[in-house]
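[1] Coordinates for the following, if possible.
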Amino acid sequence: MLKVLVVDDDQALRFSVRSALEATKKFYIEEAFDGVNAIEKIKERTAEKNKTQQAGARAFDIVILDVDMPRKNGLNTLKEIKEMDPGIIVLMLTAHATVEVAVQAVKDGAYNFLSKPLSSDELIQLIDKAVTAHTLISTLAVSSPVFVDEGRKIIGNTSQMQKVFNVIHKLAKVDTPVLIRGASGTGKELVAKAIHFNSARKDEKFVAINCSAIPENLFESELFGHEKGSFTGASERKIGKFQFAEGGTLFLDEVGDMPQLMQVKILRVLQEKLFMPVGSNREIPTNVRIIAATNRPLEEMMKDGRFREDLFYRLNVVPIFLPQLADRKDDLEVLIHIFIRKFNQIHGKRLTGISAEALSVLKRYGWPGNIRELENVIEHSFVLESSNTISLGSLPEALLEAAGVSLVETMQNLESQSETLKKSAQVFSSTEIDSENDFDIDSEIDDDSLESCADEDISISISDSASLDFNAQKEEFEKQFIIKALKTFKGRINQTALHANIPKKTLLRKIEKYGIVAKEYAEPKS
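    Here you go, the predicted model:
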């Protein structure tokens, strides 16, 4: 649930906004009566989260902020909020909108500007759009881009979201070209979209063009358009990508593959903000931001004349470098869980994670296709996996072989694990003793006592009706084992997870699955 702070000196408007948002059941709402009160609440909530070990957690996801307020106006409050946390989405409100105030608010980091009186539908649509744009930044942070800003490298990864928001906040204020460098599959277009949809041009088009996919003789027409009859086959007038993207962003992917003649023409557009369609004798002004990307070694290409040096420096105003996945395998598990959440929604499944064996293999793999290849591998596993965890057996055969894993050994390992589970089920179903005598609740719990449990006569009963169904026996074993562990550790979830060697999330999920009430096994209060 998104946390929203509504800031306005008009109590009736605060109530109206609160009612509209609470009706969606997607937001938790708080109110502030002016800018000073808003800053106090943000600082107070941030301090509370830090005290409860939630450092880095956001005090509020969204602030809806009035411009005209006593003590501290909206524009000054906006600046202070962005200094504290650039990641907070700020929407500005005013009854007396002017172009100058709106432009200044957006430059200072406001996502957008709304005029009073408010339409509930318009407000909710704008919030949804803002959240989507900021989600791109969260995904971008996982790709660990290295931004170069004023000579300083700023690395953005999952533990440094603040820096990523800071860089995007800076890029949103300016209109300079951006050059994104990185191998194929590292997420260059994702970075370009994150910049566009969080910039002042977010309401206009984002147009992507792959420079390596356009025949050289059609390149100029594709970018600048052409007039009817300007060349053989030009049966009608065509609008080029520059005109189509007017006011927005043009993403030139694989710009290193652009023909030299077109490099000259693109340079002129960057310098003069003018272009001429093929077959036309009139120049057309353009207002488009250029974001370029390449996996080519432009510095080497400049030395042998394949890429213009002047164009390089025009594009390289704000360079961003995306490392290969093989160079940052510490991020692998985070990326995997992001894709698991994505494909759970797409395929309607409820996978919870990846097995230790499968993760170990993925970390050994070289990932020549980078993040794009990882996404394909996880989707492949979703199609084949029948359990709730990605296992070794659901990974692509080619990947297993490239990682040095024998397919025969993999199958033998899976069969061995299955056989072990069957034997465990048989052992636990072989006897039944009084649960009150199995464990001394008042005794000290240690690892030795836990290990000895394996050799003792443990009461885990399994229904005879399920004796020929391994899956049914396995589930019954899980249920009885969890109940036995909860009894042993007096219903304490953390102690049960730790000493019974069950991940806490898995334990909680199993408790819910089998309808177990942990409190029933807690030590009675005296």
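
[2] alpha carbons only for contacts and neighbour counts from here, please
    OK.

[3] Spatially central, which residue of the protein would that be?
    Closest to where the C-alpha atoms of the chain average out (CA atoms, centre = their mean) is T139, at 2.8 Å.

[4] Could you check how far the nearest residue to V318 once chain neighbours are set aside is from V142?
    Among residues not flanking V318 along the chain, V178 sits closest, at 4.9 Å (CA to CA, 6 or more residues apart in numbering). Counting by CA to CA, to the nearest Å, the separation of V178 from V142 is 19 Å.

[5] One more sequence to fold, the one below, so I can look at both together:
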Amino acid sequence: METPRLLIADDDKKTRDFVAAFLKYKGYDVLQAFDGQDALEKLEVEDVHLVITDLMMPRVNGLEFVKKLKAMRPGTVVIAYSAFGNYEMTSNLLKAGVFFYLEKPFNLDELETHVKRGLEHQSLQSQTYRSKPALKSRSLIPNIIGESPRMLSLFELIEKVAESDSTVLIQGESGTGKELVARAVHDLGTRKNRNFVPVNCAAIPDELLESELFGHVKGSFTGAIATRIGRFEMADKGTLFLDEIGDMKPNLQVKLLRVLQNRELEPVGATRSKKVDVRIIAATNQNLEKLVASKQFREDLFYRISVIPIFIPPLRERREDIPLLVNTFLDRFNRNKKSKVKGIDADAMEILGNYDWPGNVRELENLVERLVILKGFGTLGVKDLPEKYTGVSLSAPSEALALPDAGICLNTVVEEFENNLILQALKKTGGNKKEAALLLNLKRTTLIEKLKKRKLDVISTSLA
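    Next up is the predicted model:
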């Protein structure tokens, strides 16, 4: 295996020699540069895997050096350090592409930890760009369904990411299967025999989320009648999955950032911190870069959690997987519901293939489950599909309330009628639940309960 080659740029010879000696002792091949300009000249003729640089240097300062380096070699991992850091500087460095920033004086063991992570990240990125999708990935990740080129690429990336311990950010629309991807990363990794602990940051009230994540000590607040460990400690040596991280409030973002940086947490009301060894996988259906631009999400936390980004394509961008998904769901629900639906005809399948699926795979799964229950046996056709998918009403207005000879399931018809009105209200209000509730003369909490119970929250999110 090739020995990783590092380059250290620092005009302080004493510091440079000290860091270089430590890293050579740890088995790395180390080059030295006395400032940014010297480093750029060396990089023109030397191949390196990772660069470590001071910021305050003559001729070309650290930030300018990073920008020129990234323009020259975009894939090179950079770790920067300085004794004069501030939030603005850190933000500019992360924007320029720095992998990690350390404040002087720093611990050499901590530096080596980040060097290892940086090299791991660099290796993963280069492998991802070089590799081609392999069919073996499909068999290793059975719970995620797809055989399209984009999904095979996703399977390949999941395998490679699982081998590392780096922080992962999974992005994708609601209903695309972000938790399934997170579980696959965990199950294929070295922590597979440890806990996988999911937390939905949007589902837990803000005032309780801190205690839920970090735990609390007895008496730390009203109602804290006993000491309780948080999800971080539950996931120690395992994986913590932070779903909907874009909904996390700024004060908690700061505390999460501290845990990611220092690998230790402080329970609510505690006076001492605790060490934790947790792999973080985060997910969101929001555009975090837009939230960063609007100051709703911390920029430094964004770069910290998105070391390895994974994007799950929406169903409308992999339509060739729809027949496979439909047949898989038919088989599953036939078994679970003891039904005998033989399949779906070509015309109905074509309609499903042309639909845009705002709720993605989850919406398709819910539809197939409903069709299997209502049909019971035989072959699904166009007449079995709800109007929203066909765009055609199968009953004339005068016959809308007519009772078929075969009878109906009253509860199902009433529920579908309610669902249709709820979705219309959400569409009229652009997904605003409070305004939709007013249109329907419902309490907001009642509307939210109906959305969750009937699994309409996926579709309602897409209307926002």
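
[6] rewinding a little: could you list every helix and strand that the helix or strand encompassing the residue nearest to the centre of structure 1 packs against?
    Assessed by DSSP states H and E, T139 of structure 1 sits inside helix 120-142. If you count contacts as 3 or more CA pairs under 8 Å, 6 or more residues apart in numbering; DSSP states H and E, helix 120-142 of structure 1 packs onto helix 11-22, strand 89-94, helix 161-173, helix 188-196.

[7] residues in contact with the next helix-or-strand element following that helix?
    Downstream of helix 120-142 of structure 1, the next assigned helix or strand under DSSP H and E is strand 146-149. Strand 146-149 of structure 1 has contacts (CA atoms under 8 Å, 6 or more residues apart in numbering) with 153-156, 167, 318-323.

[8] run the last query once more with 6 Å
    153-155, 319-321 (CA atoms under 6 Å, 6 or more residues apart in numbering).

[9] Stretch 352-360 of structure 1 now?
    Stretch 352-360 of structure 1 has contacts (CA under 6 Å, 6+ apart) with 388-392.

[10] tally of neighbours for the counterpart of K241 of structure 1 in structure 2?
    When structure 2 is aligned by TM-score structural alignment, K241 of structure 1 is paired with R231. Residues near R231 of structure 2, counting by other CA atoms under 10 Å, number 22.

[11] Pull up the gap between F417 of structure 2 and E387 of structure 2, please.
    Counting by CA to CA, the gap from F417 of structure 2 to E387 of structure 2 is 12 Å.

[12] try M248 of structure 2
    For M248 of structure 2, the distance to E387 of structure 2 - CA to CA - is 38 Å.

[13] The two: which is more packed in?
    Neighbour totals were compared for M248 of structure 2 and E387, and M248 leads with 20 against 13 (other CA under 10 Å).

[14] Now for that one: which residues touch it?
    By CA under 6 Å, 6+ apart, no residues touch M248 of structure 2.

[15] Looking for the alignment partner of it in structure 1.
    Match for M248 of structure 2 (TM-score structural alignment): M258.

[16] for L111 of structure 2, same thing?
    Using TM-score structural alignment as the criterion, L111 of structure 2 has no counterpart in structure 1.

[17] Any idea how many residues pack against L111 of structure 2?
    19.

[18] Also T132 of structure 1?
    Going by other CA under 10 Å, the residues that sit close to T132 of structure 1 add up to 14.

[19] Next: V161 of structure 2.
    By other CA under 10 Å, 25 other residues sit near V161 of structure 2.

[20] What is the equivalent residue in structure 1 for it?
    Counting by TM-score structural alignment, the partner of V161 of structure 2 is L171.

[21] N112 of structure 1 versus its match, what's the distance?
    16 Å.

[22] How about E409 of structure 1?
    Taken as CA to CA, the span from E409 of structure 1 to N112 of structure 1 is 57 Å.

[23] quick one, which of those two is more surrounded?
    N112 (22 against 10).

[24] For the lengthiest helix in structure 2, give me every contacting residue.
    What stands out as the longest helix in structure 2, according to DSSP state H, is helix 108-130. Contacts to helix 108-130 of structure 2, defined as CA under 6 Å, 6+ apart, come from no residue at all.

[25] mind listing what the residue nearest to V318 of structure 1 touches?
    Contacts of V178 of structure 1 were listed using CA under 6 Å, 6+ apart, and they are 291, 318-319.

[26] So which of those sit within helices?
    Within the contacts of V178 of structure 1, no residue falls in helices by DSSP H.

[27] Output the residues you listed as a markdown table; include the columns distance to R372 of structure 1.
    Below are the contacts of V178 of structure 1 laid out as a markdown table (distance: CA to CA, whole Å):
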| residue | distance to R372 of structure 1 |
| --- | --- |
| I291 | 21 |
| V318 | 24 |
| P319 | 22 |
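
[28] Which ones among those residues lie within strands?
    Judged by DSSP state E, strands contain the following of the contacts of V178 of structure 1: 291, 318-319.

[29] Pull up the gap between V185 of structure 2 and K427 of structure 2, please.
    As judged by CA to CA, V185 of structure 2 and K427 of structure 2 stand 36 Å apart.

[30] Look at the two and report which has more neighbours.
    Of the pair V185 of structure 2 and K427, V185 is the one with more neighbours under other CA under 10 Å, namely 26 against 16.

[31] just the buried members of the contacts of strand 146-149 of structure 1?
    With burial judged by 16 or more other CA atoms under 10 Å, the buried subset of those is 154-155, 319-321.
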